[in-house]
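In: Here is my input; please provide its structure:
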Amino acid sequence: MTPITQHITPVILCGGSGTRLWPLSRTGFPKQFLCLTGNDSLFQQAAQRLNQLGNAHIQVSPPLIVTGEEHRFLATEQLRETGIELGRALLEPVGRNTAPALTLAALAAMEGGQDPILVVTPADQTVAQPAAFTATMHQAIAQAATGSIVILGITPHHPETGYGYIHAPRHCEERSDAAIRHTIPVQAFVEKPNQATAESYLQQGGYYWNAGMFVLKASVWLQALQQFRPDIAQATQQAWDTRSTDAAFVRPGKAEFTAIPSESIDYAVMEHCPGSTFPIQMVPLDAGWSDLGAWDAVWNVLPKDAQGNAHVGDVLATDSHNTLVHASSRLVSLVGVRDLVVIETPDAVLVVDKNRSQDVKHIVAQLQATKREEQTLHRKVHRPWGWYDSIDEGGRFKVKRILVKPKASLSLQKHHHRAEHWIVVTGTAEITNGDKVLTLTENQSTYIPLGTVHRLSNPGIIPLEIIEVQSGSYLGEDDIVRFEDTYGRQTP
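Out: Got it, this is the predicted structure:
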């Protein structure tokens, strides 16, 4: 008998800010978009892992990405770089935790009468052994195809107090079907334990870390949510019914989505499943998983030298042990230190005892309280058309290095409080300056007077790089009036 082809839809939950990985992770460029291990971001790694689940009997659809409005171009551009086609980007106007996010994905997946198996994963995790991950996911998909809810449980290797646990003792009968024999019924979900309790879990066995990865049919999720949290189910349906669509971007109704109760997948549904009409199964995952929740976890997964040092960037060290250094823009040197984390960026430096990595959140709280930009944006800010790097500023001036991608264009705009000088460094610039359109090449320049409507475009096939010098009484990024914009950012 020919096996039935299973249709799966990857769902990548791409929210969160990763505050404990500051100063690399910031609100405007959070953890999931960082390259912390290897050459790909955590989000790109997640997309690639799920895309590789296909085989002769499993058909993988383009992924659904659930993210915030402010990260939509980061997510779509990074996915494009992987060569993976985007299904749709579901844009949350505000954060409402993971239960509404998964509900949006389930509603999108079932459009047109489909009912695929959803393979749900956060975007900010890493897996050292992709082959083991794929084999485990295949087991989970086989079980989910029968209508079960399946969760992946991470086989613990040490007593960990930073994760919730899944209690799934192995006393069930072995399954006859080889494809699903490794699933274990879940008895309970357990909150983050203290150290003594975590140690007892490791000794007893039958306890697994909850990684927030689920496999289930879209219809099963919606049915379970309707049973356990009908308020979330109905409110999310209303937001979905009032959605707007712009190419691959889907925006649920803002007012309706804002009214949805904020709740996690675990609290809304999964913790109610054991003993219910929606029994939940677990598949153990032992594949070198980490959620990289703090800098000590990043140190754990990086290659190290003979002294236990993990260094990225331009770093020199002598008589130093078990350190993590991430140098982004300059030389960092260590002498005679142990167990330190040093994270250097162009506008901020973090130095922390590796054993207190979790406490970085207190620094972020101070940044938030004082409304400092270092909490939200890097000096180098990515935009859908390219990026800009604010390389210098003073009382009435700011200097930016700007890169515009080939065939890309900034918005048609004006400023009330500043004038701008543009100097082309490389490439070709097409510039709208009032009623004139100029074409400038290397070493040529122009001046944009205060209040003049202007636009910068790159008509060429190589990146355009310019130096922009702003001068005026106010140089904030909010002094922009947009008239036309390729990316839907017109000023109301």
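In: From here on, just use CA atoms for contacts and neighbour counts.
Out: Fine.
In: how distant is whichever strand or helix holds L74 from the center of its chain?
Out: According to DSSP states H and E, L74 maps onto helix 72-82. Computed by CA atoms, centre = their mean, to the nearest Å, the chain-centroid distance of helix 72-82 equals 11 Å.
In: got it, and stretch 154-173?
Out: In terms of CA atoms, centre = their mean, the centre of stretch 154-173 is found 25 Å from the chain centre.
In: Could you tell me how far the very next helix or strand once past the helix holding L74 lies from the centre of the chain?
Out: The helix or strand immediately downstream of helix 72-82 is strand 88-92, counting by DSSP H and E. Distance, stretch centre to chain centre, for strand 88-92: 13 Å (CA atoms, centre = their mean).
In: Please provide the structure for the following sequence as well, for comparison with the first:
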Amino acid sequence: MSTLIPCIIAGGAGTRLWPVSREAMPKPFMCLQDGESLLQKTFRRAVGLCDTGQLLTVTQRDVFFRTLDDYRSLNDEDVELDFILEPFGRNTAPAIAAAALHVSRHHGAEAHLLVLPADHLITDLAAFGAAVDAARRLADEGWLVTFGIQPTKAETGFGYIEKGQALNNEGFAVARFVEKPDATTARQYLDGGLHLWNSGMFCMRVDSLLQELKTHAPQLLSAVANCLEQSQIFKGKQELHLELDSRTFAQVPDISIDYALMEHSQKVAVVPCQLGWSDIGSWQAVRELSPGDSNGNQCNGEHVLHDVHNCYIDSPKRLVGGVGLNDLIIIDTPDALLVADGKRSQEVKFIAQALKRQGHDAYRLHRTVTRPWGSYTVLEEGPGFKIKRIVVKPQGALSLQMHQHRSEHWIVLSGTAQVTNGDLEYLLATNESTFIKPGKHHRLVNPGAVDLMMIEVQSGEYVGEDDIVRFADIYGRMPLETDSGSA
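Out: A predicted model of the protein is given here:
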């Protein structure tokens, strides 16, 4: 059988899971109760199927280093990590087309491309492996294979796949794809037995996929191929990443693989399966992952409840008291609180969309923001000031930078800081501090073997995160001159 290359597709903001999922820390990084993120669980599934020791991931450049952190903590089998980095989101069709062209070039046109969304949960790994084997056999016959989940309820939040002709006891030709139905239609689909939930997972031989794209979406394929020709490849110790050229990528159509190809091709097959699958698409889906207590409540964090029933409460850092509540979803984070009717959890996306229109930071950022060098947490802010706790990983380095409108006072809490301040370079130990004037070139490096923790006090007429000019950066972020964050 041909070589299998698992490809994890990580995109989208997961707006229905706000305030935990945000643009700069989207749904794939959301941790479940066992402490693993959805991305890490997808990584484990993919690595379990690798027969080449190589894994491809298509994701946005802004979350590349966070993705590496999630992978490296699990990558004890020394899997080669291959990345395609998008400068911005462009939907699934460009991502899959880029993956197919990349795999064809590096692994051959006969390779099997297994496309896995980064933010789904699958609990029956044996059934998943069997479904992939069946899909690969169909793929070798030229089919573009998708995985259809046997429906367990009349779900209106998923698209559906209608089964057509049976194919050698392995699967079915796809008769048609169906948009999310109303409740009556969903009930008919459940009772009729011909329809499956559309999981968004695929297995295809690369040559078959490229031929069908050439037939049904030639402009998209041509635009992606042109973008790849203009893009740069970088090689690290155990990973390779291809950074897509932003100018040519902006010319690629923004369209899903279903609309661009699957709904038009006559070569699409579906493998029905029961995998313990969930797309974790809403807080209602999250609450279904764990049983309730005697009152039907599921609670994470300290709580005191009186006459409260069928509620989902997630507040890991603050005590929650509740009286006389029923069927509510309560999600508390350091800077945002969600209270929603349990039956309307799909509508949480409207809150996230409104925040985005307003340009509110709570759409994009958490109080704690990860960076390639570590993280920062906003402790307090007000007119003309902001206070942060900064943690720099061993050997981590902020960019050489300058701020036009603010000064910064750094106080070391633990570890050692190597500071560049204008023409001066010096070390700071615990309880020592330094002051950076506006307009001064400066840089912070952790030269030690343990985390550097410090407090940063910003003050000035403007303390927005976009007041930053970079002059040098070891993480390749120079093109992003207004990239948010404490550099």
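In: Superposed, what's their TM-score?
Out: TM-score for the superposed pair, counting by TM-score structural alignment, normalised by the length of structure 2: 0.93. Supporting figures: 473 aligned residues with a CA RMSD of 1.7 Å.
In: Now do the helix holding L74 of structure 1 against strand 88-92, angle only.
Out: Angular relation of helix 72-82 of structure 1 and strand 88-92 on a 0 to 180 degree scale: 160 degrees, by axes from the mean of the first three to the mean of the last three CA atoms, to 10 degrees.
In: can you list the residues that contact helix 72-82 of structure 1?
Out: 33, 43-44, 47-48, 65, 67, 85-86, 89, 91, 382-384 (CA atoms under 8 Å, 6 or more residues apart in numbering).
In: what's the counterpart of A175 of structure 2 in structure 1?
Out: Using TM-score structural alignment, the partner of A175 of structure 2 in structure 1 is Q187.
In: With P253 of structure 2 instead?
Out: In structure 1, P253 of structure 2 lands on P261 (TM-score structural alignment).
In: My guess is its match contacts V94. True?
Out: No - P261 of structure 1 is beyond contact range of V94, at 11.5 Å (criterion: CA atoms under 8 Å).
In: Where in structure 2 does the helix holding L74 of structure 1 align, residue-wise?
Out: With TM-score structural alignment as the criterion, helix 72-82 of structure 1 aligns to 64-74.
In: same deal with stretch 340-360 of structure 1?
Out: Going by TM-score structural alignment, stretch 340-360 of structure 1 sits over residues 328-348 in structure 2.
In: give me every residue that touches the aligned partner of T446 of structure 1 in structure 2.
Out: Matched by TM-score structural alignment, T446 of structure 1 corresponds to T434 in structure 2. By CA under 8 Å, 6+ apart, the contact set of T434 of structure 2 is H409, W410, I411.
In: Checking my notes, T434 of structure 2 in a strand, right?
Out: Yes - with DSSP: H, G, I helix; E, B strand; the rest coil as the criterion, T434 of structure 2 is part of a strand.
In: Return the distance of the longest strand seen in structure 2 from the chain's centre.
Out: Secondary structure of structure 2 read by DSSP state E shows that its longest strand is strand 195-205. Remark: strand 195-205 of structure 2 is offset 19 Å from the chain centroid, using CA atoms, centre = their mean.
In: Which strands or helices does that strand pack on?
Out: strand 112-117, helix 125-139, strand 144-149, strand 160-167 (3 or more CA pairs under 8 Å, 6 or more residues apart in numbering; DSSP states H and E).
In: mean per-residue distance, it to structure 1?
Out: Compared with structure 1 after the fit, strand 195-205 of structure 2 shows a mean deviation of 0.5 Å (mean CA distance after the TM-score superposition for structure 1).
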